[in-house]
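Enquirer: The following block contains a protein sequence and its predicted model.
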Amino acid sequence: MPKVHIVEDDAEISELLSTYLERRDFTCFVSGSAENARNFKPSEFDIFIVDIMLPGQNGLDFCQWVRRTSDVPLIILSAEKGDAKRIHGIETGADDYIEKPFNPRELLARISALLRRSAATYRAPSAGKVGFSGWLLDRTRQKLHGPDAIHLPLSSTEYQLLSALIAAIPEPVSREEIARNILNVDLSPEDRRVDILVSRLRKKIATLQPSADFIRTVRNRGYQFCADIQDVD
């Protein structure tokens, strides 16, 4: 039974949502604030559903806190509408953004898709370790370590993107491939989800090594991983 942590201060919404999910074989935990939710370890749950407008610390800051230590999937459920809000939510580390009012069946479908994607990541057949420019990607444990062996937590989508780019060397990976194989969506002309995902991975890498330039944009072809790769015993 997947464990869902609902971080929502509206008691009516959290009760309706938890009841709906529990009837479909989920175990639900509810926190009325980010501060209460932080009493738990992110690794205790399979997925988070987080409101933005919370008393005290807001939902975006909570998502960033989770992302610093965990790759557990995150869905933002918010009354704040518009592309700018959705893009900002994805940039902070959320895997999906759903506007209120929402259709519970759509939310369930998106939860299930994220859980399948997360599970597929950990069943990935790739194993062993590869090194590049002082970095180490442990494909067996799904971990990325930067210079000085510092662990850099990645979400499941960020890890899949990095793995796909490395596996494609020396060829670039198209935006359409990333959207279809990692995000499970078909891109529309104005859809920026792939670009946001790539930007998020670049920014994470830059937090440990500002000079890192491993992921390059290839015009009309997609994104290419440019560092030299070595297998590590």
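Expert: Now that the structure is in, tell me what you want to look at.
Enquirer: From now on I want contacts and neighbour counts done on CA atoms only, so please keep to that.
Expert: OK.
Enquirer: Please spell out which residues along the longest helix seen in the chain are buried.
Expert: Ordering each helix of the chain by length in residues (DSSP state H) puts helix 104-122 first. Going by neighbour count (16 or more other C-alpha atoms under 10 Å), the buried part of helix 104-122 is 107, 110-111, 114-115, 117-118, 121.
Enquirer: What is it packed up against?
Expert: Where contact means 3 or more C-alpha pairs under 8 Å, 6 or more residues apart in numbering; DSSP states H and E, helix 104-122 is packed against helix 11-22, helix 156-167.
Enquirer: Please work out which of those helices is packed deepest.
Expert: helix 156-167 (a mean of 20; mean count of other C-alpha atoms under 10 Å).
Enquirer: Report the angle between it and helix 104-122.
Expert: 40 degrees (axes from the mean of the first three to the mean of the last three C-alpha atoms, to 10 degrees).
Enquirer: which outside residues touch helix 156-167?
Expert: With C-alpha atoms under 8 Å, 6 or more residues apart in numbering as the test, helix 156-167 has contacts from 71-73, 95, 117-118, 121, 142, 172-173, 178, 182-183, 197-198, 200-201, 223-225.
Enquirer: Next: stretch 5-14.
Expert: Counting contacts by C-alpha under 8 Å, 6+ apart, the residues outside stretch 5-14 that touch it are 18, 28-34, 37, 45, 47-51, 54-55.
Enquirer: 7 Å - rerun?
Expert: Stretch 5-14 is contacted from outside by 28-34, 37, 45, 47-51, 54, using C-alpha atoms under 7 Å, 6 or more residues apart in numbering.
Enquirer: and the comparison structure, right after this:
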Amino acid sequence: MLNDSQLMSETKYVHSILLIDDDIELTDLISQFLTQNGYQVTVANDGNSAMSLLSLQQPDLIILDLMLPGIDGLTICKQIRPSFTGPIIMLTALVDDIDEVTGLEVGADDYLCKPIKPRVLLAHIRAQLRRQSNLASQQKTHLKVCDGQLSIDLPNRRVAYQSQPIELSSAEFDLLVILANMAGEVCSRESLHKQIFKLDYDPLDRSIDLRVSRLRKKLGDDPKHPKLLTTVRNKGYLIAT
């Protein structure tokens, strides 16, 4: 029989995770738990170390604490988002709606408050990674909407509008694909929330609205008079065919 060390050495990790948090006891606990569940985990306990690691590797998912020594979590998220397209789950000990909104606005895909149970965190990790996997396995390789001006390359997760490349975060890309697959039809916030997060919809949750706002901005769509992505009052959102 194999001992524990031999079993660990033969584990085939499916996804890599970068865990960034200054609480060493917490990172040890989470790292051990996630490793036992088949993830390859790298840990950074301060912002500077995290940025150094990110310059050398691109994990599949990042768990990012808001309050960090050196470079704080919001700054890290904002700086890496243009080049990092994987999911970012932000952790914080602060219970403040403003912090949550700010985190989502700079590119976080999910937001959890401490103390966090490892199994709850694992569920959120699986939901975020499952989103990407489901999109990548779709039969269609390209989507074109908005009279063909907006092109979505599904396998490579690339977007172009009027032949110009558009840099999107993982969450923004996933939302755009869902809307594009239903071009010309209204998508309710509840439906979008359930497809993206695999969780029940909270009417007070602004996550979808924030992602739509960021999409409009990156596509150059006037939020007051949008042509590509319109809001249907009390119903949801609609992308042009």
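Expert: Perfect, I can see it now. Quick caveat: nothing in here was measured; it's all calculated off a predicted structure.
Enquirer: which residue ranges form the helices in structure 2?
Expert: Assigned by DSSP H, the helices in structure 2 fall at 4-9, 24-36, 47-54, 73-80, 97-105, 118-136, 170-181, 189-197, 207-219.
Enquirer: Against which helices or strands is the fourth one packed?
Expert: Other helices and strands packing on helix 73-80 of structure 2, by 3 or more C-alpha pairs under 7 Å, 6 or more residues apart in numbering; DSSP states H and E, are absent; none qualifies.
Enquirer: Residue range in structure 2 corresponding to the longest helix of structure 1, please.
Expert: Taking TM-score structural alignment as the measure, structure 2 aligns residues 118-136 with helix 104-122 of structure 1.
Enquirer: Name the residues that touch the matching stretch?
Expert: 30, 87, 154-155, 196-198.
Enquirer: Let's have the residues you listed in CSV, adding distance to Arg233 of structure 2.
Expert: Output for these, formatted as CSV (distance: C-alpha to C-alpha, whole Å):
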residue, distance to Arg233 of structure 2
Ile30, 42
Pro87, 29
Leu154, 30
Pro155, 33
Ile196, 21
Phe197, 23
Lys198, 24
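Enquirer: And those, which of them are buried?
Expert: Among those, those buried by neighbour count (16+ other C-alpha under 10 Å) are 30, 87, 154, 196-198.
Enquirer: Now for those: which two are most distant?
Expert: Using C-alpha to C-alpha, those span at most 32.0 Å, a distance reached by Ile30 and Leu154.
Enquirer: ok so, going back, okay, the helices and strands packed on helix 104-122 of structure 1 in JSON lines with distance to Trp135 of structure 1 next?
Expert: Listed next are those as JSON lines, based on distance: least, C-alpha to C-alpha, whole Å:
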{"stretch": "helix 11-22", "distance to Trp135 of structure 1": "40"}
{"stretch": "helix 156-167", "distance to Trp135 of structure 1": "12"}
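Enquirer: looking at the ones you listed, which is closest to Arg86 of structure 1?
Expert: Among those, the nearest to Arg86 of structure 1 by C-alpha to C-alpha is helix 156-167 (16.9 Å).
Enquirer: ok, how many other residues are close to the equivalent of Ser213 of structure 2 over in structure 1?
Expert: Alignment note (TM-score structural alignment): Ser213 of structure 2 maps to Ser199 of structure 1. By other C-alpha atoms under 10 Å, 14 other residues sit near Ser199 of structure 1.
Enquirer: Over to Lys144 of structure 2?
Expert: Counted with other C-alpha under 10 Å, residues neighbouring Lys144 of structure 2 total 18.
Enquirer: What separation do you get for the nearest residue to it once chain neighbours are set aside and Gln162 of structure 2?
Expert: The shortest distance from Lys144 of structure 2 to any non-neighbouring residue, by C-alpha to C-alpha, 6 or more residues apart in numbering, is to Ser151 (4.6 Å). Going from Ser151 of structure 2 to Gln162 of structure 2 by C-alpha to C-alpha, to the nearest Å gives 8 Å.
Enquirer: Looking at those two now, which is surrounded by more residues?
Expert: Ranked by neighbour count (other C-alpha under 10 Å), Ser151 of structure 2 and Gln162 place Ser151 first, with 22 against 12.
Enquirer: show me the contacts for the equivalent of the more buried one over in structure 1.
Expert: Using TM-score structural alignment as the criterion, Ser151 of structure 2 maps onto Leu136 of structure 1. By C-alpha under 7 Å, 6+ apart, the contact list for Leu136 of structure 1 reads 129-130, 144-146.
Enquirer: of all those residues, which comes closest to Gln230 of structure 1?
Expert: Taking C-alpha to C-alpha as the measure, Gln230 of structure 1 lies nearest Val130 of those, at 5.5 Å.
Enquirer: Perfect, that will be all.
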